[in-house]
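Asks: sequence unknown, structure follows:
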């Protein structure tokens, strides 16, 4: 993957950015009004998804609920063009756009909606809320663009992508490979958390399954005839424990023994382990992976077992920050009364969000393909303010750090004295950030940065992360 070619926008595509400040604020107000207007519909959508949790790639009811929502004639304004089962059985795409002058490519803005759940505990990760927030932000941006005067046209395509299989399997990576993100310029998504932040320094992740094959034998009568696959599994686990002394503080290795044998009096002929490896960058992750695989191979050599090491089909990249979008996002959030955790707390790992948020999320990989902000937002505060208190109903399903599995938690924490206000602010932040996202000279800046980037002959010898980092740094500095 590499940064996309700069879009050919032109005057029409930049017209919204050329609006006077007062007119731009009116657009933001129109977007916020749209959230209020559609609040009941959005809450019902979230509750519908929450009440019927479905696992990765099996989100058929959630898919149908989302496509019905965007196909509904009750939504204000022009209709959305909806594509059910878009490239995956439970993905969808909904689009609306303003007319672009002939020969000009419109700006393509996308909002992502997740809706898969966790085994046994349902929507404890709040993906029903991600779906609701993404849908709301898209409706708000559409309403704002529809209210533009004819003297200030804007060529913009608004896309909503339903991205299944976040918790397992990597649905977003499937969609990247299928070309779903090829024509997009910028993608927005927000995840519920215990804190508000415009950037989550999330890590690269690789999962691996290890299988040891030995030889069964009676453990009491003829133990010397056996080759103990459980010994290999235990030794591999202990090898990793020894490796931890030489691991960087930012590396993580954790796993389980999934199959340890059949009966105590039979020397196990087969064992299986599953591990997740995480590191701050793709480069670090490759180093960690090699060390871990050597631990697995050493265990096989020591016990005489055969070993099979299989990496997961989808690797997750680390997040590439986008300072411009992060700053605009925070500016709009503060205007709506949102308090953000400090950058130092996020980067130094002092936040609950970072400690609990080393996510296996395909959203991280998208940022290597399309410009994105990685935003997280609080829905339920451990220390609620005096006004209203923390009355997120049920106190269970959808906030990180809340108790899991409560049956009475409704699908939307966006209702209620605190939940409703925070949820509406979250949606408005995404909309108003889009309206502020493009400075007047953005096309020129990106084009200039791209030309400078190509002049650096050294980029041919760089890894993906270094080359992408160089390009984005040039964009910020110009």
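Replies: Structure received. Just so it is clear, the model here is predicted, and its values are computed rather than measured. Residues are numbered from 1 along each chain as shown.
Asks: C-alpha from now on. contacts and neighbour counts both.
Replies: Will do.
Asks: how about stretch 297-304: buried residues?
Replies: Within stretch 297-304, the residues that count as buried by 16 or more other C-alpha atoms under 10 Å are 297, 298, 299, 300, 303, 304.
Asks: Including distance to residue 110 and secondary structure, could the residues you listed go into a markdown table?
Replies: Putting the buried residues of stretch 297-304 into a markdown table (distance: C-alpha to C-alpha, whole Å; DSSP: H, G, I helix; E, B strand; the rest coil) gives the following:
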| residue | distance to residue 110 | secondary structure |
| --- | --- | --- |
| 297 | 44 | helix |
| 298 | 47 | helix |
| 299 | 47 | helix |
| 300 | 48 | helix |
| 303 | 53 | helix |
| 304 | 53 | coil |
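Asks: putting a second one here so we can go through both:
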């Protein structure tokens, strides 16, 4: 069956049909992206996004499940009954204080577009097309929660495309843990009764100094960073409570397991030095490193290049592919790819207000539609490879 896929039609004809379907929905996809961009919702609070994103799929005849697997802001959409199962991941959470500065509005719309394109050829390509609405990528581990509840089982390929300043095909994200750090001390009047207080803000100062010194002995690939989210309410009252959020990153989950206890000891030092009580609360299970499906990645490269996309050379311009993602956990379970698609934003980069501004407009629209087509074509290629392998 070389040159064919599914039950009827050449790969080229199926790809062209998928592209036509994406083009037919172009205005609708752009409106969806702009709607999400104008109304950002943070992790686990994406109620309006979770309702809006599956609307085009519902109109196209997908079977929609809301509050999927008991998660209020997750959904699942399914079309077709072919033996090759393709999953498209739609992220739609925003960043606190920055809105869609990581372009998840474009991710959601591109995945919907790819699904619509594949649905148009599902019967002929032998496909089942599934869209997973995945909440809380920005630190909440939404995909990990979904995996733990049975999502993605039996997928032949899971995909999404992520906005970045430039195009980078291969994701190489760090493994990462996310922790909420809380110190509890005792308040007192800072001038009249300072000896009666136990300063929770000082505990963070000690911890951050310890982390700064620890960095000298960490592997060059390690990253430790965080923010203090609360450290007192009045300058004349010794802070009785201080809280923060901290990330620890490493090349792999195995390396992270060795590194994280060393960082946590720095927080313990803050508690010991000040007399505060310390609470460390994981915000999610750790994100894993990414295991790329090389065959699918080669197909994506070829498809994106056929659309006129140019991949950045290694170096500074391509560094976004190191950003951690819970899609790494999906890739440990089923074959997956997570390419980055450029929106021409340099010098603005992800997680900046300036990048958020680039996630709408002409370059963003082209990236959205190119990403949808490239993913759809890669899904067709996956089916073609499966059928060719079965007949050889």
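Replies: Everything's here; your move. No experiment lies behind these values; they were computed from the predicted model shown.
Asks: Superposed, what's their TM-score?
Replies: Here the TM-score for the pair of chains, by TM-score structural alignment, normalised by the length of the second structure, is 0.88; 388 aligned residues with a C-alpha RMSD of 3.0 Å.
Asks: And the residue of the first structure most remote from its centre, how far from residue 227 of the first structure?
Replies: Here the first structure reaches farthest from its C-alpha mean at residue 221, the gap being 54.4 Å by C-alpha atoms, centre = their mean. With the distance defined as C-alpha to C-alpha, to the nearest Å, residue 221 of the first structure ends up 14 Å from residue 227 of the first structure.
Asks: before we move on, what about residue 448 of the first structure?
Replies: The spacing between residue 448 of the first structure and residue 227 of the first structure, counted by C-alpha to C-alpha, is 63 Å.
Asks: quick one: which of the two has more around it?
Replies: When residue 448 of the first structure is set against residue 227 and neighbours are counted by other C-alpha atoms under 10 Å, the residue ahead is residue 227, at 22 against 15.
Asks: Identify the residues contacting the more buried one.
Replies: Contact analysis of residue 227 of the first structure by C-alpha atoms under 8 Å, 6 or more residues apart in numbering lists 214, 215, 216, 217, 267, 268, 269, 303, 304, 305.
Asks: can you redo these as a markdown table with distance to residue 275 of the first structure and secondary structure?
Replies: A markdown table is the format used below for the contacts of residue 227 of the first structure (distance: C-alpha to C-alpha, whole Å; three-state DSSP):
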| residue | distance to residue 275 of the first structure | secondary structure |
| --- | --- | --- |
| 214 | 20 | coil |
| 215 | 24 | strand |
| 216 | 25 | coil |
| 217 | 28 | coil |
| 267 | 24 | coil |
| 268 | 20 | coil |
| 269 | 20 | coil |
| 303 | 20 | helix |
| 304 | 22 | coil |
| 305 | 19 | coil |
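Asks: Kindly indicate which of these lies nearest residue 24 of the first structure.
Replies: The shortest separation between residue 24 of the first structure and any of the contacts of residue 227 of the first structure is 67.5 Å, and it belongs to residue 305 (by C-alpha to C-alpha).
Asks: What's the local residue count around that closest one?
Replies: One way to gauge burial is a neighbour count; for residue 305 of the first structure, by other C-alpha under 10 Å, it gives 24.
Asks: How about the one 5 residues further on?
Replies: Residues within reach of residue 310 of the first structure, counting by other C-alpha under 10 Å, total 12.
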